[in-house]
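Trainee: The sequence and its predicted three-dimensional model are supplied below.
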Amino acid sequence: MQRRSLLIGATTLLGATTLAARAATPTAALPVAQVWKDPSCGCCKDWITHLQREGFQTQLFETGNAAVRQRLGLPEKYGSCHTARIGSYVIEGHVPAADIRRLLAEQPKALGLAVPGMPVGSPGMDGPEYGGRKDPFDVLLVMADGSSRVYRSYFRS
């Protein structure tokens, strides 16, 4: 009887330790975000900070992004001030981290996500200098053939 109680106690302790370890570890490690930007762009730095706050590790290349955007096959019409490669996807512009997480979880057959231009209110374009302004914008899912569809809309009524 004493041996059985000891085994049950050990199993319970092992189970609790395993649960605690699982709770402390993220469900899936996020891939490193490789980001290409112009060295003088402040909003790009703010977007990178947004990613880091959301658990992404970043690798920065301050060489501009036009050449890498072209190399990765993203059409110019989706262009913004920075381009990232996260996992097998291209991320262009001020895409919210939540949408990148969703993309990585769903793994659609696509080139990646884009927020063309630099909409005020998007991550990195949401600092105090904008006075709380939030312009509507769409996150686009860009397909390999260059077509796109709205992946998520922000600030639309």
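Mentor: Structure's in. What do you need?

Trainee: make it CA atoms for all contacts and neighbour counts henceforth
Mentor: Noted.

Trainee: My guess is residue 123 contacts residue 48. True?
Mentor: No. Counting by CA atoms under 8 Å, residue 123 stays clear of residue 48, with 9.0 Å between them.

Trainee: neighbour count winner among these two?
Mentor: Between residue 123 and residue 48, counting by other CA atoms under 10 Å, residue 48 is the more crowded of the two (26 against 22).

Trainee: what about the more buried one, which SS state?
Mentor: Taking DSSP: H, G, I helix; E, B strand; the rest coil as the rule, one finds residue 48 in the helix state.

Trainee: So for the top helix by length along the chain, what gets flagged as buried?
Mentor: Counting by DSSP state H, the longest helix found in the chain is helix 2-24. By neighbour count with 16 or more other CA atoms under 10 Å, helix 2-24 contains no buried residues.

Trainee: Does residue 104 lie in a helix or a strand, and which?
Mentor: Using DSSP states H and E, residue 104 maps to helix 97-106.

Trainee: now do residue 138
Mentor: strand 137-142.

Trainee: Who are the packing partners of whatever helix or strand comes next after that strand?
Mentor: The C-terminal neighbour of strand 137-142 among helices and strands, as given by DSSP H and E, is strand 148-154. In terms of contacts (3 or more CA pairs under 8 Å, 6 or more residues apart in numbering; DSSP states H and E), strand 148-154 is packed against strand 137-142.

Trainee: List the contacts of the nearest residue to residue 97 once chain neighbours are set aside.
Mentor: Computed as CA to CA, 6 or more residues apart in numbering, the closest residue to residue 97 that is not its neighbour in sequence is residue 51, at 6.0 Å. Applying CA atoms under 8 Å, 6 or more residues apart in numbering to residue 51 gives the contacts 57-58, 97.

Trainee: Included below, for side-by-side comparison, is a second structure:
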Amino acid sequence: MNRSMTSLLLSGALVLGATATAHAAPVPDEATLYKNPQCGCCDGYAEHLEAKGIKVTVIDDVDMGEIKQEAGLPYGLGSCHTVEIGRYTVEGHVPFEAIEALFDQQLRIDGIGLAGMPIGTPGMPGPKKEDWDVYQFTDQEPMPFMTL
């Protein structure tokens, strides 16, 4: 292999490596969780985030429908609480692994969510019984994000 070809390949590898690492970002250390005052599993989810080093401000005196609409959540895919973290919205009992993936990928989306209140998810009692399908969304349009 000639010297110019070797230089070209090495330059390309350096550019690709820099591109791959340039998009990753740490998960912010603060979040706001919106919920209804009576919901205890939401408090459990806040504790899950706090155990991961995130300071959570809990707000439980808001119109949840309005919060979800402003966040651009897809109709019918809501949960009991909505979290604002960094520039994203996280809907429901999304495991921290998915939140880390969201910030690693730095997607141009509104957020991610896990519909309903699946047993075994952070904040929900019981063992995991099925795969959890985390979706991503933008402007109320859902798409698959990851399965855990």
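Mentor: Perfect, thanks for sending it. What you are looking at is a predicted structure, and each value in this text was computed from that prediction instead of being measured.

Trainee: Give me the buried stretch members for the helix holding residue 104 of structure 1, please.
Mentor: 97, 100, 103-104.

Trainee: One more: stretch 49-63 of structure 1?
Mentor: Result for stretch 49-63 of structure 1 [16+ other CA under 10 Å]: buried residues 49-51, 56-58.

Trainee: Equivalent analysis for stretch 138-150 of structure 1, please.
Mentor: For stretch 138-150 of structure 1, using 16+ other CA under 10 Å, the buried residues are 138-143, 148.

Trainee: Could you check which helix or strand contains residue 8 of structure 2?
Mentor: helix 3-22.

Trainee: The equivalent of residue 53 of structure 1 over in structure 2 and residue 123 of structure 2, how far apart?
Mentor: Mapped onto structure 2 by TM-score structural alignment, residue 53 of structure 1 lines up with residue 51. Between residue 51 of structure 2 and residue 123 of structure 2 the computed distance is 12 Å (CA to CA, to the nearest Å).

Trainee: What of residue 94 of structure 2?
Mentor: 10 Å.

Trainee: what residues are up against the closest residue to residue 47 of structure 2 other than its chain neighbours?
Mentor: Of all residues not flanking residue 47 of structure 2 in the chain, residue 123 sits nearest, at 7.8 Å (CA to CA, 6+ apart). If you count contacts by CA under 8 Å, 6+ apart, residue 123 of structure 2 has them with 41-48, 93.

Trainee: and residue 123 of structure 2, that one's in a strand?
Mentor: No. Under three-state DSSP, residue 123 of structure 2 falls outside any strand and is assigned coil.

Trainee: Need the nearest residue in space to the most centrally placed residue in structure 2, chain neighbours excluded.
Mentor: Centroid check for structure 2 by CA atoms, centre = their mean gives residue 99 as the closest residue, at 3.5 Å. Of all residues not flanking residue 99 of structure 2 in the chain, residue 27 sits nearest, at 7.4 Å (CA to CA, 6+ apart).

Trainee: Now for the one you found: which residues touch it?
Mentor: 86, 99-100, 103.

Trainee: what do you get for residue 140 of structure 1?
Mentor: 113-115, 148-152.

Trainee: Which of the residues you listed are still contacts in structure 2?
Mentor: Here is what carries over to structure 2 from these, by both residues aligned by TM-score structural alignment, their matches' CA atoms under 8 Å: 113-115, 148-149, 151-152.

Trainee: Where neighbours are concerned, which of these has the most?
Mentor: Neighbour counts for those peak at residue 113, which has 29 neighbours (criterion: other CA under 10 Å).

Trainee: just to revisit the earlier point, TSV for the buried residues of stretch 138-150 of structure 1, including distance to residue 68 of structure 1?
Mentor: Listed next are those as TSV, based on distance: CA to CA, whole Å:
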residue	distance to residue 68 of structure 1
138	23
139	20
140	19
141	19
142	16
143	17
148	20
